[in-house]
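Peer 1: this one's sequence-less:
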């Protein structure tokens, strides 16, 4: 089975599915159609998964509730525990997902 087919069997995070069926489809489409490099796909999937976990821990009901202040707070926290290049990569993944 190829990587794209394997990826599509994994469910979207709860915060994504809470935003509706279209959001869940677009989420999976982002990882399967937008990111071609498997290493980038893996790194971005981890970054977005960590961001979704961070949002869940703070009680956000869905990705539809995310605003720039949430992303700024997340990036600020990351800056205390991760290197600048890692923070930039994670921010790039989040930005690309919301595009």
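Peer 2: Ah, there it is. Remember, it's a predicted structure, so these values are computed and weren't measured experimentally. Residues are numbered from 1 along each chain as shown.
Peer 1: make it CA atoms for all contacts and neighbour counts henceforth
Peer 2: Fine.
Peer 1: contacts only, for residue 44.
Peer 2: Residue 44 makes contact with 89-90, 93, according to CA atoms under 8 Å, 6 or more residues apart in numbering.
Peer 1: again with residue 89
Peer 2: residue 44.
Peer 1: repeat that with 10 Å
Peer 2: 40, 43-44, 47, 95 (CA atoms under 10 Å, 6 or more residues apart in numbering).
Peer 1: of these, grab the buried ones for PyMOL.
Peer 2: With 16 or more other CA atoms under 10 Å as the criterion, this PyMOL line picks the buried residues out of these:
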select buried, resi 44+47
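Peer 1: comparison target below:
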């Protein structure tokens, strides 16, 4: 599947800022040496990534557990909100059924201020 042009740019900026653009045999995402911010050649493990995401979500005030389905639902919902078609979202998510893809569609979960204002107080 092709990548979004912004992702290409972000990865180019990241590799340039980290000075790792020419290191093709080393991992792209790496651990740091302590809290120094200095990158090692050790790969960032999946468990490290999840801890980092959850730590940052908590710092942002998000108390809901975040997992891979959170990202999948966010991506599918954003795609559909921007005029995407369910059939294409199904292909991108590699789902056999559009019904499965529909489970990740969170558009109906959002309640607009206009709807709330319908309540007569």
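Peer 2: Yep, it's here. Please read all numbers here as calculations on a predicted model, not as lab measurements.
Peer 1: TM-score for this pair?
Peer 2: For this chain pair, the superposition-based TM-score is 0.29 by TM-score structural alignment, normalised by the length of structure 1; 58 aligned residues with a CA RMSD of 4.5 Å.
Peer 1: now do the buried residues in the top helix by length along structure 1.
Peer 2: When structure 1 is scanned for its longest helix (criterion: DSSP state H), the result is helix 38-57. Counting neighbours by 16+ other CA under 10 Å, one finds that the buried residues in helix 38-57 of structure 1 are 41, 44-45, 47-48, 51-52, 55-56.
Peer 1: against residue 41 of structure 1, how distant is residue 7 of structure 1?
Peer 2: Here the criterion is CA to CA, to the nearest Å. By it, residue 7 of structure 1 lies 10 Å from residue 41 of structure 1.
Peer 1: ah, wrong one, I meant residue 86 of structure 1
Peer 2: From residue 86 of structure 1 to residue 41 of structure 1 the distance is 15 Å (CA to CA).
Peer 1: do the same with residue 48 of structure 1
Peer 2: 10 Å.
Peer 1: as CSV, the contacts of residue 89 of structure 1 with distance to residue 29 of structure 1 would be great.
Peer 2: Below are the contacts of residue 89 of structure 1 laid out as CSV (distance: CA to CA, whole Å):
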residue, distance to residue 29 of structure 1
40, 15
43, 16
44, 13
47, 16
95, 15
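Peer 1: can you map out the strands along structure 2?
Peer 2: Counting by DSSP state E, one finds strands in structure 2 at the ranges 30-32, 39-43.
Peer 1: dump those strands to a markdown table, plus mean neighbour count.
Peer 2: Listed next are those as a markdown table, based on neighbours: other CA atoms under 10 Å:
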| stretch | mean neighbour count |
| --- | --- |
| strand 30-32 | 16 |
| strand 39-43 | 15 |
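Peer 1: dump those into CSV; add distance to residue 12 of structure 2 as well.
Peer 2: Shown next, in CSV, are the strands of structure 2 (distance: least, CA to CA, whole Å):
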stretch, distance to residue 12 of structure 2
strand 30-32, 16
strand 39-43, 17
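Peer 1: for residue 17 of structure 2, which of these is the nearest?
Peer 2: Closest approach to residue 17 of structure 2 among the strands of structure 2 (CA to CA): strand 39-43, 11.3 Å.
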